[in-house]
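S.K.: what's the 3D shape of this:
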Amino acid sequence: MLSARLSLGVRLSLLFAACTAAVSLLAGIVFSRASEAHFVELDLQVMSAKLAIFRDTLGDVASPAQLQPHVAQLRQELERHPDLGLRLAGADGQAWFEQMPAMVMPGGPPAFRELQAPLDAQLPNGPQLTLVLDITHHQHFLQRMQQLIWLTMSLSALATALLGAWAARSSLRPLRRMSEVAAKVSAHSLTTRLDASQMPQELRGLAAELNAMLARLEEAFQRLSAFSADIAHELRTPLTGLLTQTQVVLSRSRGLEDYREALHGNLEELERLTAMVNDMLFLAKADHGLLTPNSQPLELAAEVDELLEFYGPLAEEKAIRLERGGELRVQGDRALLRRVLANLLDNALRFTAEGGIVRVRLEPGRLSVENPGREIPAERLARLFDRFYRADPARREGQGEHAGLGLAICRSIVRAHGGEIRCESADGWTRFVIEFPKSHSL
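M.R.: This next block holds a predicted model:
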């Protein structure tokens, strides 16, 4: 369509021009009709006044013979008004006197307006007077006015189109600025922002949203870059170990037991790599909204008790006391929620000193796992759920099977259930809190 190929500025200019032309045309038509009605009213007033004069002059005339003494007076009166004509006819329609007006304005067919009335208002069937008024000059005036209306409408539309184009171009300058900023955005320049304070009121919201989008893109790109670096780091260590161990084993002939031991070591590293890749695939699936939990009623108290029993031997080795308090029924996926609880309990046990305590609290719509430990700085709490992130940089090496994906998986599972998970750290306690939505709480 043609409108789709026209720029917004051109469309606005044409719209302004069309609106101005329509308003000018409507105003011109109204003025023209009003002028025409005004001239008709004036003409009727003039002819009515002359009709009264002629009636006074010819009031006793009843035949052509009685008219003769008044002819000179009639012609004298008509000469004073060259645009006025008179016709006097008897009751039988025969003309007794007739003098038509001379053409006042040459150059076109004349136009007349007539007024017919009985000579004696009391005798409607008696002699008839017909007044004829030349209105050619009125018609010429109306024609010139119509031409002026069309000229004014055309010039107004043209002027409005030009002014509209200028105004539209000036008003759309902020949009062009947005386009320029968007064109500059790339992976290497995500820090560009729009100055919303210089935008019109109507575009400030859009500018703020674009700035927020750019900020999110910048943050996501930074996280992606960090994620790529973390993946390379996490995969490099086990792959380097596998490569080194294999090279050492193959450097010379060895006994069967040495080969068996080397293969067992490689198997452990491969299992860890497999677990890491599976976790990454799980997170990728969650990021694309492909994680669809099964929904069934669950007694989380029973699930927690089973997990506490499972982790009991590990807790006994470190003299850590495990506690559970409260009840909570939810609608969710048993396997996925058990994975969340297992990750949280595993973290709590790893970072709780000997002789400490790990508590699991169940409340309506809420579950928390807490343990005593060193306070985590506030600026790191939100990043705990990032992939491969560890609050203590010193713990990045030598974590064995712990690759830093557990809390990211927990967040993905909780969000798939419509809830949220957060970490609180204060007064020597670290607490992970899960908030379930009301629709999932029973």
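
S.K.: use CA for all of it now, contacts and neighbours both
M.R.: Will do.

S.K.: Where do the strands of this protein begin and end?
M.R.: Using DSSP state E, the strands assigned to the chain run over residues 84-89, 95-99, 112-118, 128-134, 296-299, 321-325, 329-332, 357-363, 366-372, 420-426, 429-435.

S.K.: Please give the structure of this sequence too, so both can be compared:
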Amino acid sequence: MLQRISLGSRLALLFAACTAVVSLTAGVLFNRASEAHFLELDQQLLDSKLPTLRDALKDVLTAEQFDARKPALLNELRHSPDLTLQVRSQTGVLWFDSQVPSIPQNGVHAGLHTLTESGVAYRAYTVALYPEKQDSPQLTLLLDITHHQHFLERMQHLIWLTVGLSALATALLGAWAARSGLRPLRKMSEIAASVSASSLTTRLPLDEMPAELAELTQAFNAMLGRLDDGFQRLSAFSADIAHELRTPLSNLLTHTQVTLTLPRDLEAYREALLDNLEELQGMAQMVNDMLYLAKAEHGLLSPSRERLHLAEETDALLEFFLPLAEEAHVQLRRQGDAELAGDRHMLRRALSNLLGNALRFTPAQGQVAVKLESAAQRVRITVENSGQTLPSEVLPRLFDRFYRADPARHEGSSEHAGLGLAITQSIIHAHGGTIRCESQHGMTRFLIELPAGSQ
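M.R.: Down below sits the predicted model:
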């Protein structure tokens, strides 16, 4: 049940409890201090009466001597109506008591103490008549302190009333303060409830938030930013893939419809099917690439780890691309060597994408070079090609899906859908590495850094 109480109610109850404890503690301390103060005043009052009483009972050692001094004693007691006096012999025999009925002797003992008799509270003070004598008669002074007790009782009632009222007032004020203090949280909740696909650009005003909520506000705004970025990427991806699939699908439909308009011989149908197969293979490759990227984005790529000699792997790829390079009159070369622990198939695919991309954009008589370097547990792979310098604003977008630096050159082509560099980046990231592109002075370089790792 406690877990269902609102945060504001919890704070209000805590404020009330703290105030009640503080008020009660202060009241108890004040009550104790008042009692000690009254005790001190009574002690001083009784001590001030002793010299007069001792003077009135001077040289009294026996009952007969006391009877002779009794009129003077009674005359002195008339000046203190709230004071009761008992005189006893050194053996405890009661000689005199100014109060009737008398307070029993078992209720009186030496020193200053408090006793109650017949509903009346007394401060009792028992001392020797002659402190310097061992067999001195005993004086017991009884001061009526009923008015003190009534005052202390009223004070206790006032303390409990104050505790109750202060706790109630603090609870109400605490509820108001908590509600006011939690207003930023309610605003955050309202914004979170209003967030939809069309309002992901909404942000909490950081400058209006208290310092305690600044970090939470930043995290909330960052979450909205990530959601907005993810939604924008998803929307862009949906639009891009629809655009990319529209052209080959349109080609398939048009080609099939044209083929079916007139009766044709077997060879014509065979050629039509072969053309359709080529488009379908391109579309299938695009779908496979998109599935591969989806796995990469969800962290589902788990590269195996085996010791690779990058010089051997690179030479094998260069030999594969050699016929294309010779046809385009482009020179291929490799420099250096390095070793690392990685997935052979995935790294070959990444390097193959980079080499294929470099060959497409390298003019005749140009060159494509692969440089391998090892240093400080890191491996650097550089794939560079000569050709047109890419604009600086293009470089950050090269690894986006379906992005082409020159879209008009490959519009409608399913062979190069703009996914190769995105796949390459996913493979490098899966191996814990980084990849970036530089383009200047007629040279474009892709620089890959990977941890050397261990097998």
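
S.K.: coming back round to it: between the strands of structure 1, which one is closest to Glu309 of structure 1.
M.R.: Taking Cα to Cα as the measure, the strands of structure 1 were each checked against Glu309 of structure 1, and strand 321-325 came out nearest at 9.1 Å.

S.K.: Could I get the full set of helices for structure 1?
M.R.: Taking DSSP state H, the helices of structure 1 run over residues 2-5, 8-57, 64-79, 136-171, 173-184, 201-250, 256-287, 300-310, 312-317, 334-350, 378-381, 406-416.

S.K.: Can you lay out these as TSV showing distance to Leu86 of structure 1 and mean neighbour count?
M.R.: What follows is the helices of structure 1, written out as TSV (distance: least, Cα to Cα, whole Å; neighbours: other Cα atoms under 10 Å):
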stretch	distance to Leu86 of structure 1	mean neighbour count
helix 2-5	62	8
helix 8-57	9	16
helix 64-79	8	14
helix 136-171	17	17
helix 173-184	71	14
helix 201-250	70	14
helix 256-287	99	15
helix 300-310	113	16
helix 312-317	128	14
helix 334-350	109	18
helix 378-381	106	12
helix 406-416	100	22
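
S.K.: Can I get those in JSON lines including distance to Gly365 of structure 1?
M.R.: Supplementary listing: the helices of structure 1 in JSON lines, determined by distance: least, Cα to Cα, whole Å:
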{"stretch": "helix 2-5", "distance to Gly365 of structure 1": "53"}
{"stretch": "helix 8-57", "distance to Gly365 of structure 1": "52"}
{"stretch": "helix 64-79", "distance to Gly365 of structure 1": "106"}
{"stretch": "helix 136-171", "distance to Gly365 of structure 1": "52"}
{"stretch": "helix 173-184", "distance to Gly365 of structure 1": "43"}
{"stretch": "helix 201-250", "distance to Gly365 of structure 1": "30"}
{"stretch": "helix 256-287", "distance to Gly365 of structure 1": "23"}
{"stretch": "helix 300-310", "distance to Gly365 of structure 1": "11"}
{"stretch": "helix 312-317", "distance to Gly365 of structure 1": "26"}
{"stretch": "helix 334-350", "distance to Gly365 of structure 1": "14"}
{"stretch": "helix 378-381", "distance to Gly365 of structure 1": "22"}
{"stretch": "helix 406-416", "distance to Gly365 of structure 1": "13"}
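
S.K.: Same list (the strands of structure 1) but as a markdown table, adding mean neighbour count.
M.R.: Rendered in a markdown table, the data for the strands of structure 1 read as follows (neighbours: other Cα atoms under 10 Å):
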| stretch | mean neighbour count |
| --- | --- |
| strand 84-89 | 21 |
| strand 95-99 | 15 |
| strand 112-118 | 16 |
| strand 128-134 | 22 |
| strand 296-299 | 14 |
| strand 321-325 | 15 |
| strand 329-332 | 20 |
| strand 357-363 | 19 |
| strand 366-372 | 21 |
| strand 420-426 | 17 |
| strand 429-435 | 19 |
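
S.K.: Just send these back as TSV, with distance to Ala18 of structure 1 too.
M.R.: What follows is these, written out as TSV (distance: least, Cα to Cα, whole Å):
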stretch	distance to Ala18 of structure 1
strand 84-89	45
strand 95-99	51
strand 112-118	38
strand 128-134	39
strand 296-299	64
strand 321-325	75
strand 329-332	61
strand 357-363	67
strand 366-372	63
strand 420-426	55
strand 429-435	59
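
S.K.: Nearest approach to Glu36 of structure 1 belongs to which of these?
M.R.: Nearest of those to Glu36 of structure 1, taken as Cα to Cα: strand 112-118 at 12.8 Å.

S.K.: Could you give the residue range in structure 2 aligned to the closest one?
M.R.: Counterpart in structure 2 of strand 112-118 of structure 1, with TM-score structural alignment as the criterion, is residues 122-128.

S.K.: Could you do stretch 406-423 of structure 1 as well?
M.R.: Alignment of stretch 406-423 of structure 1 against structure 2: residues 420-437, by TM-score structural alignment.

S.K.: what's the spacing between the matching stretch and its chain's center?
M.R.: Relative to its parent chain, stretch 420-437 of structure 2 has a centroid offset of 34 Å by Cα atoms, centre = their mean, to the nearest Å.

S.K.: just stretch 401-417 of structure 2 next, same as before
M.R.: On the basis of Cα atoms, centre = their mean, stretch 401-417 of structure 2 sits 46 Å off its chain's mean C-alpha point.

S.K.: Pull the residues that contact it.
M.R.: Taking contacts as Cα atoms under 8 Å, 6 or more residues apart in numbering, the residues outside stretch 401-417 of structure 2 that touch it are 237, 240-241, 244, 247-248, 279, 282-283, 286, 394, 397-398, 418-419, 421-422.

S.K.: please redo it, this time with the cut-off set to 6 Å
M.R.: Taking Cα atoms under 6 Å, 6 or more residues apart in numbering as the criterion, the residues outside stretch 401-417 of structure 2 that touch it are 247, 282, 418-419, 422.

S.K.: now stretch 208-222 of structure 1
M.R.: Contacts of stretch 208-222 of structure 1 (Cα under 6 Å, 6+ apart): 190, 193.

S.K.: rerun that using 10 Å as the cut-off
M.R.: Residues from elsewhere that reach stretch 208-222 of structure 1 (Cα atoms under 10 Å, 6 or more residues apart in numbering): 178, 181-182, 185-197, 203-207, 223-228.

S.K.: and what of stretch 263-279 of structure 1?
M.R.: Counting contacts by Cα under 10 Å, 6+ apart, the residues outside stretch 263-279 of structure 1 that touch it are 231, 234-235, 237-239, 241-243, 245-246, 249, 257-261, 280-285, 400-406, 408-409.
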